[in-house]
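**Student:** Sequence and computational prediction follow.
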Amino acid sequence: MNKKPLLDYIHNYINLTVEEETILFSKLIYRNYLKDQYIVQQGDVCKSINFIVSGSTKTFYVDTEGQEHIVVFSIEDWWTSDLGSFMTQKPADFNVQCLENTQLFQFTFNNLEELYIEIPKLERLFRKIVERAFVASQKRIVRNFSLTAKERYQIFRNTYPKIEQRVPQYMIASYLGITKEFLSKIKSQLIQNQ
């Protein structure tokens, strides 16, 4: 179990003593998931918020016609969960599925509540995580309303170059809200314009 990625992430926001680190890891679950395994399924209550040590996931929902809509990809040093379900402990709107074999640390709802009491500064850390997620979500909504598919793809490619190398094109198209054929056309245009 490699604790360093999580500790490095946490230390960007707060400092923990050795004793606090021991308390923290006593409450965490370290899990290995296989490619295609689900961490959360739509309709189930999300039991954990997850820090990815290695691997990648997609968060998506399936509409009534069976169409998959990808909301976010997550890779190393990122968090993945159905945050709304986790916070309310109500059924999940989203699925979280592993795109690769994935290792992660899981904070269960009850353990996180206990950690807030035992290490109060962890509340600041998770407030910052939720704030960042909220801002990213708002920016994505505005981009979807105001930018062309080509512009959205260029932003995706520039913002998340590591993800594009690891995710199939049809999934990127789903994330952008376009067909894989239209994404291929956009990519061809960009190559021609170079």
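**Tutor:** Yep, that arrived.
**Student:** Please make it C-alpha for all contacts and neighbour counts, starting now.
**Tutor:** Will do.
**Student:** Okay, and residue 110 sits in which element?
**Tutor:** Following DSSP states H and E, one finds residue 110 within helix 109-118.
**Student:** Any buried residues in that helix, and which?
**Tutor:** Within helix 109-118, the residues scored as buried using 16 or more other Cα atoms under 10 Å are 109, 111, 112, 115.
**Student:** One more to weigh against that first structure:
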Amino acid sequence: MSNAFLEHRAKYREVVSRRYGVTPELYDEASRLLAPLTSAFSLRKGEYLQRIGTPAQYVHWLHSGVARTGFITEAGNEVTLHFQTDGDAVGAHDDLLRAREAEPALNFVVAETAIHGFRLDWMEVLNLYRGNTNLRDYYLGAAQRSIMDQSRRLYLNASPAQGRLIAFRREYPGLEQRISQKVVASFLGITPQYMSQLLRQDGSKA
């Protein structure tokens, strides 16, 4: 299984190392160190990679498919934080930090399509990070990227709905065709009805 993980990771070497702000060599080293911890997994659409209320247990690396991370408001509304697709690591970073103290997750991660990839036990990964400087540097790059993504999400929320839709399409090119309109509306923070209105307006401009 290690070889399959390494082969898949190699496809995203340049993209992910640039995203995390690490060298391709550090990316390769992290891949080699993590490979022995991986096991393959597959889930159907609607199945959960992580549930609210229990400590996060795994980090996932997607080979194919779309996963969605979000939370439930006190009013019972579902809010989508971000999506993960082919070549992305999957796991709510704040929940992984909570898991170190066995605290329950506040976010869910669900398969929006059938997904396939590799699963790593978070505590095993954490122990490996603690004992390896290179892996800690890689993790720092990933954590910094997570913070930047969260900050961008806050700025996005302050934009008009049409601007949020444009930003969504820019950040996730082609994703709109792979997921439901209701889920896109959840990410934009609008109702499905208003989403339909936006799409009609968008179509009239074409």
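**Tutor:** Alright, I've got the coordinates. Model, not experiment: these values are computed from the prediction.
**Student:** before we move on, back to that, residue 167 of structure 1: which of the buried residues of helix 109-118 of structure 1 is nearest?
**Tutor:** residue 109 (29.7 Å; Cα to Cα).
**Student:** how close does that closest one sit to residue 41 of structure 1?
**Tutor:** Distance of residue 109 of structure 1 to residue 41 of structure 1, given as Cα to Cα, to the nearest Å: 17 Å.
**Student:** Please apply the same query to residue 71 of structure 1.
**Tutor:** 14 Å.
**Student:** Could you do residue 61 of structure 1 as well?
**Tutor:** For residue 61 of structure 1 relative to residue 41 of structure 1 (Cα to Cα), the value is 9 Å.
**Student:** and residue 113 of structure 2, what pairs with it in structure 1?
**Tutor:** Residue 113 of structure 2 maps onto residue 100 in structure 1 when the alignment is built from TM-score structural alignment.
**Student:** Pretty sure its match sits against residue 52.
**Tutor:** No. Using Cα atoms under 8 Å as the test, residue 100 of structure 1 is too far from residue 52 to be in contact (11.4 Å).
**Student:** Which of those two has more residues huddled nearby?
**Tutor:** With neighbours defined as other Cα atoms under 10 Å, residue 100 of structure 1 and residue 52 compare such that residue 52 has more, 23 against 18.
**Student:** check contacts around the aligned residue in structure 2 for that one.
**Tutor:** Applying TM-score structural alignment, one finds that residue 52 of structure 1 aligns to residue 62 in structure 2. Contact analysis of residue 62 of structure 2 by Cα atoms under 8 Å, 6 or more residues apart in numbering lists 84, 85, 86, 87, 88, 89, 90, 115, 116, 117, 118.
**Student:** and which of those is nearest residue 56 of structure 2?
**Tutor:** residue 90 (11.3 Å).
**Student:** Go ahead and confirm the closest one touches residue 56.
**Tutor:** No. Using Cα under 8 Å, residue 90 of structure 2 is not in contact with residue 56, being 11.3 Å away.
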